[in-house]
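# no sequence for this one, just the structure:
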């Protein structure tokens, strides 16, 4: 079970790799916000959660398995050719797509964006990073997204680059404390860790 940004590329590819190694291992992939992942783990409905947030829960073991950087998503041609990063100050006054809900990627970043003068203009708020990407594709403005969403968007033709100064973001594996992961779960976790590192270094 994972948060929506991880269900687009990282988990499908990881599960396909697991299937080649363990053809008979049963597997279900669900996408939920972090609080629902925690609930599912506590009820033993799921064995492994993957999130871009640390739930800070006493009964959940939280392990950092990869780290990336938040990315700006923009319509094709908005960034300069070969532009390596975008300064936060360059977002002052820009039209941006906002994120609703309980999973802000970086409260500190939100504070910095609100402090820009003129502040970015947010006319539309959506629920997931995939929806943010779709709104950027529709010409609704710029968006700040996780690196996994940015990777898929870049391959589809959108512009993407990291913010400067960089805003790091962790990928967490969530499991019940004192639980012993099954062989297939440990294998999947190893694969996800490898795949995430490969994606984030590309």
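Okay, I see it. What you are looking at is a predicted structure, and each value in this text was computed from that prediction instead of being measured.
# C-alpha from now on. contacts and neighbour counts both.
Fine.
# host element of the residue in the chain sticking out farthest from the centre?
Going by C-alpha atoms, centre = their mean, the residue of the chain most distant from its centre is residue 24, 29.0 Å out. In the assignment (DSSP states H and E), residue 24 maps to no helix and no strand.
# how near is the nearest residue to residue 145 once chain neighbours are set aside to residue 139?
Among residues not flanking residue 145 along the chain, residue 71 sits closest, at 5.4 Å (C-alpha to C-alpha, 6 or more residues apart in numbering). Noted for residue 71: a distance of 17 Å to residue 139, by C-alpha to C-alpha, to the nearest Å.
# of these two, who's got more company?
More crowded of residue 71 and residue 139, by other C-alpha atoms under 10 Å: residue 71, with 26 against 13.
# Next up, the contacts around that one.
For residue 71, the contact set (C-alpha atoms under 8 Å, 6 or more residues apart in numbering) comprises 144-147, 150, 160-163.
# Put this next to the first one:
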């Protein structure tokens, strides 16, 4: 039964538990923290006593987190990160410097747009401590709502009344091909020409993947060899290894070009939709506003990218779900 003791949890206990989870052993945690092994063991035991449930399974020197321990660890990580950010922000206030900034972005946008956007921001706006987190789109929304991230750059849909959406962009997906593949000689590649190839694409069925599947169906392509991945950079690495042809969003291909891979336009436009978000009704710090603008300008450098209206949830729903997901003809 949960211990209802209202005494605050000792931060050293949380640090000990987080270190054990990271190191995989009490001995390793003690080394990380510079504490004795008995001290770490006692802090974990005291934490479990305060909580009223076990965090770790113990079998001799080996330990495994319990199901409750895994769930609690996620909360501990967020709490310790928040304390670190508070310390950093306090230092920035004391020095009259820009506050610590946390940006959450999907892996493709974190790699393909965000670095160039940050490089375009004035140096006097870049804080001493800058945190960039590559997260799944669903987690980005939660991080912004919980205010553990100041800014999110994510694929759509992004429907939530607690969010301010600063811009939405649409860019056509591209095909990434090995430079020595015969299809690389074509400036525009027909989806129908992929019928005999292994196709590499993203896995999430609720975002880009359903548009790719619809496009293949319209082109009469039913691939029997598919590799799905959760990050475009992984798809590009697989292409470079000769494992197939990738249909991906253009941000990673443009922002992180890899030797041996060429990008080609598809004969059908498969829209990749993404945008910049922050918590609703919060004033934007100058650095956040600058990053939002710089990311928008960087996004528009991608081939065929255009801005869409972002003036309400209904408009967003129409943009994501109501438009024709796939249009015939070469994308502009």
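Yep, it's here. Just so it is clear, the model here is predicted, and its values are computed rather than measured.
# In strands only, show me the contacts of residue 71 of the first structure.
If you go by DSSP state E, the contacts of residue 71 of the first structure have 144-145, 160-163 in strands.
# any idea which of these is the one closest to residue 130 of the first structure?
Comparing those against residue 130 of the first structure with C-alpha to C-alpha places residue 145 closest, at 8.9 Å.
# What is the burial count for the aligned residue in the second structure for that closest one?
Alignment note (TM-score structural alignment): residue 145 of the first structure maps to residue 248 of the second structure. Residues contacting residue 248 of the second structure under the criterion other C-alpha under 10 Å number 28.
# Over to residue 129 of the first structure?
Neighbours of residue 129 of the first structure (other C-alpha under 10 Å): 21.
# My guess is it contacts residue 6. True?
No: in this structure residue 129 of the first structure lies outside contact range of residue 6 using C-alpha atoms under 8 Å: 10.0 Å.
# Name all residues that make contact with residue 167 of the first structure.
Counting by C-alpha under 8 Å, 6+ apart, the residues that residue 167 of the first structure touches are 69-70, 109.
# try 7 Å
69-70 (C-alpha atoms under 7 Å, 6 or more residues apart in numbering).
# What is the aligned counterpart of it in the second structure?
Counting by TM-score structural alignment, residue 167 of the first structure corresponds to residue 270 in the second structure.
# Any figure for the gap between residue 30 of the first structure and residue 109 of the first structure?
For residue 30 of the first structure relative to residue 109 of the first structure (C-alpha to C-alpha), the value is 28 Å.
# from the chain's centre, how far out does the longest helix belonging to the second structure sit?
For the second structure, the longest helix by residue count, based on DSSP state H, is helix 67-94. For helix 67-94 of the second structure, the gap between its own C-alpha mean and the chain's C-alpha mean amounts to 19 Å (C-alpha atoms, centre = their mean, to the nearest Å).
# and that helix, which stretch of the first structure?
So helix 67-94 of the second structure is aligned with nothing, judged by TM-score structural alignment.
# number of nearby residues for the equivalent of residue 195 of the first structure over in the second structure?
Aligned by TM-score structural alignment, residue 195 of the first structure pairs with residue 298 of the second structure. Using other C-alpha under 10 Å, residue 298 of the second structure has 20 other residues around it.
# would residue 298 of the second structure count as being in a strand?
No: assessed with DSSP: H, G, I helix; E, B strand; the rest coil, residue 298 of the second structure is helix; it does not lie in a strand.
# That one against residue 119, yeah?
No: Residue 298 of the second structure is beyond contact range of residue 119, at 10.5 Å (criterion: C-alpha atoms under 7 Å).
# Helices of the first structure, start to end?
Using DSSP H, the helices of the first structure run over residues 10-21, 34-42, 107-115, 129-137, 147-155, 183-201.
# Turn the ones you listed into CSV, columns for distance to residue 52 of the first structure.
As requested, these are exported to CSV (distance: least, C-alpha to C-alpha, whole Å):
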stretch, distance to residue 52 of the first structure
helix 10-21, 13
helix 34-42, 8
helix 107-115, 13
helix 129-137, 12
helix 147-155, 10
helix 183-201, 12
